[in-house]
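Undergrad: Any chance you could fold what I've pasted below:
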Amino acid sequence: MKKILYTLALVAGLSSAARAQSDVSLGLKAGASYSNFVGKQTFNEEYIFGFHAGVFANIGLTNLFAFQPEIIYSQKGSNPNITDFKNRLHYVDVPLAFHVNANGLFFEAGPQVGFLVAAQQKVANTSTDIKSGFNAVDFGYLAGLGYQRKTGLGIGLRYNGGITNIPKAYTTGNVTVQNNVRNSAFQLYLTYSFGG
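TA: Predicted coordinates:
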């Protein structure tokens, strides 16, 4: 009897593994970003346009749920409402999105970590490297919706919100100051999935 149960368990496990392998798709994504800085120490900041692009793996957990890790190059930043003035931050983001699926339509949410690779402040035609003034890692979250199948084109809209402050703390006398400034970005994108 035990041998039969072990055999059934082994067959069930192999069937699940085979199904899981066939329910993984890889894909590309790219689109526009509309980003800003938010927080107590921001002053009349305006949104600026940028772009993002990268790769993802969509892993079906059940018919209803999927896990989608991604690696995305993403432009973020803001315009502090001064003529010819922009702050532009460049990140490699790693979103860990959990999808709820309904025949291609999906809703998503999850955590995200971003790694700062460059930062510039542009005034008129002059660009200055300001990376040293920002934290190297940015923790945040994502939420969105869209339409994506295991094979072919898809579309989505996502919001990225920052949890951690992006400027580095600094010390003045005996006082350490940490400005409350976080990333905020909307992303509209197209995907192409290579089905599993």
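Undergrad: C-alpha only now, for contacts and for neighbours.
TA: OK.
Undergrad: which helices and strands sit right next to the helix or strand harbouring Asp138?
TA: The secondary structure element spanning Asp138 is strand 137-147 (assigned by DSSP states H and E). Packed against strand 137-147, as judged by 3 or more Cα pairs under 8 Å, 6 or more residues apart in numbering; DSSP states H and E, are the following elements: strand 85-102, strand 105-123, strand 152-162.
Undergrad: how about this one, so we can line them up?
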Amino acid sequence: MKKITLIAIVLFIGIQSSQAQVKVNPGLRGGLNISTLTNIDDNNFKTDFYVGGLVDIKFNKYFSLQPEITYSRQGDEGREYFDNGSYRNVNYELNYITFGAVAKFNFNGGGFHLLAGPSLDVKVGDNYINTNPENYDLAFVGGVGYTLPNGLTFEARIKQGLVDIYGYNGFDYDDDYYYNDVILNQLFQIGISYTFKTK
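TA: Take a look at the predicted model:
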């Protein structure tokens, strides 16, 4: 009985000490979006913004997991053609609420880090007239950043959508894959975040 009690106490102390090392800090993030859509002729990049919140779950000085929820204004600058051959430039909007979680790997426990993770994007608005883009996107995020001791972070990210915005899976009726026909979100983000220190 004494051995069981001793083992239980040791396990309890071990669990408590491991939990004490995990630090959970909320934060805010925002910045510049430079977005486009793949495989569309005569389109250009569109600049807009993103803003949201995060929770930094720091397991040790080398690794942390960061769930995020963000409002992201995306799309591209395309052309609308008329019957007489003329055209006008149009800013096509695809606005999402994104739910992501990035893993952050800190070099030598310092401020410089790499990050990567998935994202589920739910469309909350668009300005398309003749077509109806998909209501969601799945994406992969990768990037680099640097965090100052006061919690201010500077980051650059690339985000690649994985779902065709019109629902095309890239296959034709003969089961041949045509990547050049798939229209995907592509996004480059430059921004800052601030993590609040909690006790």
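Undergrad: rewinding a little: ok, residues contacting the strand holding Asp138 of the first structure?
TA: By Cα atoms under 8 Å, 6 or more residues apart in numbering, the surrounding residues in contact with strand 137-147 of the first structure are 95, 97, 104-116, 154-166.
Undergrad: Which of these are buried? Put it as a PyMOL command.
TA: Applying 16 or more other Cα atoms under 10 Å to the contacts of strand 137-147 of the first structure, the buried members can be selected in PyMOL as follows:
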select buried, resi 95+97+105+106+107+108+109+110+111+112+113+114+115+116+154+155+156+157+158+159+160+161+162+163+165+166
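Undergrad: Please say which position in the first structure Gln16 of the second structure maps to.
TA: Taking TM-score structural alignment for the superposition, Gln16 of the second structure sits opposite Leu14 in the first structure.
Undergrad: which secondary structure element contains that match?
TA: With secondary structure defined by DSSP H and E, Leu14 of the first structure is part of helix 2-22.
Undergrad: what comes into contact with whichever helix or strand comes after that helix?
TA: Tracing the chain C-terminally past helix 2-22 of the first structure and defining elements by DSSP H and E, one meets strand 24-38 next. Here strand 24-38 of the first structure makes contact (Cα under 8 Å, 6+ apart) with 45-60, 74-79, 150-151, 181-196.
Undergrad: Kindly report the same for stretch 184-196 of the first structure.
TA: Contacts of stretch 184-196 of the first structure with the rest of the structure, by Cα under 8 Å, 6+ apart, involve 21-38, 52, 76, 148-162.
Undergrad: Please apply the same query to stretch 68-77 of the first structure.
TA: Contacts to stretch 68-77 of the first structure, defined as Cα under 8 Å, 6+ apart, come from residues 33-37, 47-48, 50-59, 86-99, 183, 185.
Undergrad: can you do 7 Å?
TA: The contact list for stretch 68-77 of the first structure, computed with Cα atoms under 7 Å, 6 or more residues apart in numbering, reads 35-37, 48, 50-59, 87-98.
Undergrad: Once aligned, what mean separation remains between it and the second structure?
TA: Following superposition, stretch 68-77 of the first structure is found to deviate from the second structure by 0.4 Å on average (mean Cα distance after the TM-score superposition for the first structure).
Undergrad: rewinding a little: minimum distance to Ala9 of the first structure: which of the helices and strands packed on strand 137-147 of the first structure has it?
TA: Nearest to Ala9 of the first structure, of all these, is strand 85-102, at 28.0 Å by Cα to Cα.
Undergrad: and the angle for the closest one with strand 105-123?
TA: Orientation of strand 85-102 of the first structure against strand 105-123 (axes from the mean of the first three to the mean of the last three Cα atoms, to 10 degrees) gives an angle of 170 degrees.
Undergrad: got the buried residues for strand 85-102 of the first structure?
TA: Neighbour-count burial for strand 85-102 of the first structure, counted by 16+ other Cα under 10 Å, picks out 85-101.
Undergrad: ok, now stretch 7-27 of the first structure?
TA: Counting neighbours by 16+ other Cα under 10 Å, one finds that the buried residues in stretch 7-27 of the first structure are Asp23, Val24, Ser25, Leu26, Gly27.
Undergrad: Stretch 191-199 of the second structure now?
TA: Here stretch 191-199 of the second structure shows Gly191, Ile192, Ser193, Tyr194, Thr195, Phe196 as buried, counting by 16+ other Cα under 10 Å.
Undergrad: Would you mind giving those residues as a markdown table with secondary structure added?
TA: Shown next, in a markdown table, are these (DSSP: H, G, I helix; E, B strand; the rest coil):
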| residue | secondary structure |
| --- | --- |
| Gly191 | strand |
| Ile192 | strand |
| Ser193 | strand |
| Tyr194 | strand |
| Thr195 | strand |
| Phe196 | coil |
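Undergrad: Kindly reformat these as JSON lines and extend each row with distance to Tyr128 of the second structure.
TA: Rendered in JSON lines, the data for these read as follows (distance: Cα to Cα, whole Å):
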{"residue": "Gly191", "distance to Tyr128 of the second structure": "27"}
{"residue": "Ile192", "distance to Tyr128 of the second structure": "30"}
{"residue": "Ser193", "distance to Tyr128 of the second structure": "31"}
{"residue": "Tyr194", "distance to Tyr128 of the second structure": "34"}
{"residue": "Thr195", "distance to Tyr128 of the second structure": "36"}
{"residue": "Phe196", "distance to Tyr128 of the second structure": "39"}
